[in-house]
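Chemist: quick one, fold the following:
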Amino acid sequence: MSPGLLTAALVGACLLLFSISLWSAWVLAGRRSALGFAALALALGWFAEEMGSSQGWFFGRYHYTTVLGPELGNVPVAIALMWFALCWLGYAMASLILWRRPVFCAAGWPRRALTAWLAAMIITAFDLGADPYFVFVLKAWIMQKTDGGWFGETLQGFAGWMVVSFAIVLLFQTLFAPRPSAGTGPRARRAALAPIAVYAAGMVFQMLFGHPIETRAVAFFAMGLPTLVALAAWWQWLHPESDPPA
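Modeler: Model prediction:
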């Protein structure tokens, strides 16, 4: 694939994931919460990446190549879009797993923090396989200093993913408290299933094409467990009085 076509495909994929996540958030959490979450994730995600690529904060020292398309500062716009997409996936799945509903208006810091922590773990589990693929196969960015702790990459990046995604989801719940999901009608069902489906698709991609090859097994277990539990929780949300599917 030519460099230009690869860039177009990657940017298109990021736009698609962003659009699916925004639609899902809009249906489940309402317009105000969806737009607030998107603005918050775009701003904080971009800031974290800008500080990472220029100062070495959060993720270690690295710089982006031209693979991911147009940039704002030192950061591809596609990366900022992905921060919202992944944070919404993580939040919706964490809410289903913990509270058996895709949007949970948590009262008090402990529940909000627990939701944000699980969401951050789900997001970082995705990055365990995605990060090496973007570095070694797509060459989307170049690490200037690595500790070799994860297939030649730095472990600091995963700590950064946990911290930044935790902050985004926690602040979202605090500043843009989502309203309860409006029923379990067909539209709401699809909107709640969409984050799980997108996450599962990412897992399948990593299992088939992950590099180094060891990340394929990592994807199955690290991403498969939250996918399976979230899917069961989605079913229980739809059928609160029935037994789990046989």
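Chemist: from here on, just use CA atoms for contacts and neighbour counts.
Modeler: Will do.
Chemist: distance from stretch 211-219 to the middle of the chain?
Modeler: On the basis of C-alpha atoms, centre = their mean, to the nearest Å, stretch 211-219 sits 19 Å off its chain's mean C-alpha point.
Chemist: cool, stretch 186-198 as well?
Modeler: On the basis of C-alpha atoms, centre = their mean, stretch 186-198 sits 15 Å off its chain's mean C-alpha point.
Chemist: buried set for it?
Modeler: 188-189, 191-196, 198 (16 or more other C-alpha atoms under 10 Å).
Chemist: what about the strands in the chain?
Modeler: Here the chain has its strands, by DSSP state E, at 62-64, 71-72, 75-76, 141-143.
Chemist: to check against the first, give me the structure of this:
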Amino acid sequence: MNLRTGTAQYSTHGWMSPLLWVVAAASVTSHVATVVLHLPQGVGGAMMASSLTLFGLLHGASTYGWRGILFFLVVCLGVSNAFENLSIMTGFPFGWYHYSNAIGPKLFLVPLLIGPAYFGMGYLSWTLARTILSDEDTRLAGLLWFVTPVIASFIMVSWDLTIDPMMSTINGSWVWHNGGSYFGVPVSNFLGWYLTVYVFFQCSALFARRRFATYTKIPGYWATPLFAYTSIIMAPILGLLLGSEPATVLADPVGHPWQVQDIRSVAALVCLFTALPFWLLAVFKAGGIARDPQKSPLH
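Modeler: Down below sits the predicted model:
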């Protein structure tokens, strides 16, 4: 393969496509099982993070090569851990909070599972943005080197909108010291999320653009990440249908009581009108790419 031609090639590794389907199915199963079976947060988080990390590494290697996806991984882990620790110590950029011991051991002040979760969901968000923008050859030509990180960051934050109140206010995985208007979560958290993910997406985009990377065409290249992402849509809906907590949770640190059913209802609603539309756009665009590959006007 000539990486500087921008031309896709068909993979000679017949095992890659079925393996990606298996790993994508594992991520969906682990995510759904965590909600349905009410698994401990550490167990469910480890299952989801490990399966999504493996998926991101395998799919990413077929897209950018091992050097490219490992760069994405290292930058993602480094930036996310740095910003998380910075905020815990200073309140910037997310706000004042700390992690409980519910999701396992920590690297400095941040649980080890947080970094892989950033990477796994970050890679899916990045791939959905590429699909929506018709970035078929991955060269990030034209404005795509900037637009792709912008869109991917919005997709990533839409996921946090569905999970943060449940993980913090209901489950107590992390605690917001001053509460917040979004079911105990401050608005600064979502602005901080956008900044954090945009930084590592933009760094990765500049690296990919410099390398003129192209993807290895394998069966299910676009379908497997879209399948893996379905768990993000199903989880809050299942949480609403199957939640078993009492009507009212304990008051947050500033004394504000929150209704569990309200939190679960809003999480499902936000998912239906943010994550689901992003996914549908990617599905429709992926279908068009498969039928008649054309460059986006942004190229």
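Chemist: Serialize the strands of the first structure to TSV and add fields for mean neighbour count and distance to S54 of the first structure.
Modeler: Listed next are these as TSV, based on neighbours: other C-alpha atoms under 10 Å; distance: least, C-alpha to C-alpha, whole Å:
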stretch	mean neighbour count	distance to S54 of the first structure
strand 62-64	19	8
strand 71-72	13	13
strand 75-76	24	10
strand 141-143	16	12
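Chemist: so which of those is nearest W23 of the first structure?
Modeler: strand 75-76 (22.5 Å; C-alpha to C-alpha).
Chemist: which helices and strands does that closest one pack with?
Modeler: helix 31-55 (3 or more C-alpha pairs under 8 Å, 6 or more residues apart in numbering; DSSP states H and E).
Chemist: give the aligned range of the helix it packs on in the second structure.
Modeler: Helix 31-55 of the first structure corresponds to residues 66-90 in the second structure, going by TM-score structural alignment.
Chemist: with the first structure overlaid, report how far the matching stretch is off on average.
Modeler: Superposing on the first structure and averaging over aligned pairs (mean C-alpha distance after the TM-score superposition for the first structure), stretch 66-90 of the second structure comes out at 0.8 Å.
Chemist: same deal with stretch 117-124 of the second structure?
Modeler: Taken over the aligned residues, the distance from stretch 117-124 of the second structure to the first structure averages 1.2 Å (mean C-alpha distance after the TM-score superposition for the first structure).
Chemist: contacts for that stretch?
Modeler: Stretch 117-124 of the second structure is contacted from outside by 48-49, 52-56, 60, 73, 76-77, 80, 152, 156, 197, 225-226, 228-229, using C-alpha atoms under 8 Å, 6 or more residues apart in numbering.
Chemist: return the residue of the first structure aligned against G192 of the second structure.
Modeler: Alignment note (TM-score structural alignment): G192 of the second structure maps to G160 of the first structure.
Chemist: for F59 of the first structure, see how far away that match is.
Modeler: Per C-alpha to C-alpha, to the nearest Å, G160 of the first structure is found 5 Å from F59 of the first structure.
Chemist: between the two, which one's more packed in?
Modeler: F59 (22 against 19; other C-alpha atoms under 10 Å).
Chemist: do you know how far that one is from R101 of the first structure?
Modeler: Per C-alpha to C-alpha, F59 of the first structure is found 32 Å from R101 of the first structure.
Chemist: same thing with A116 of the first structure?
Modeler: A116 of the first structure is 15 Å from R101 of the first structure, where distance means C-alpha to C-alpha.
Chemist: ok, G160 of the first structure next?
Modeler: On the measure of C-alpha to C-alpha, G160 of the first structure and R101 of the first structure end up 28 Å apart.
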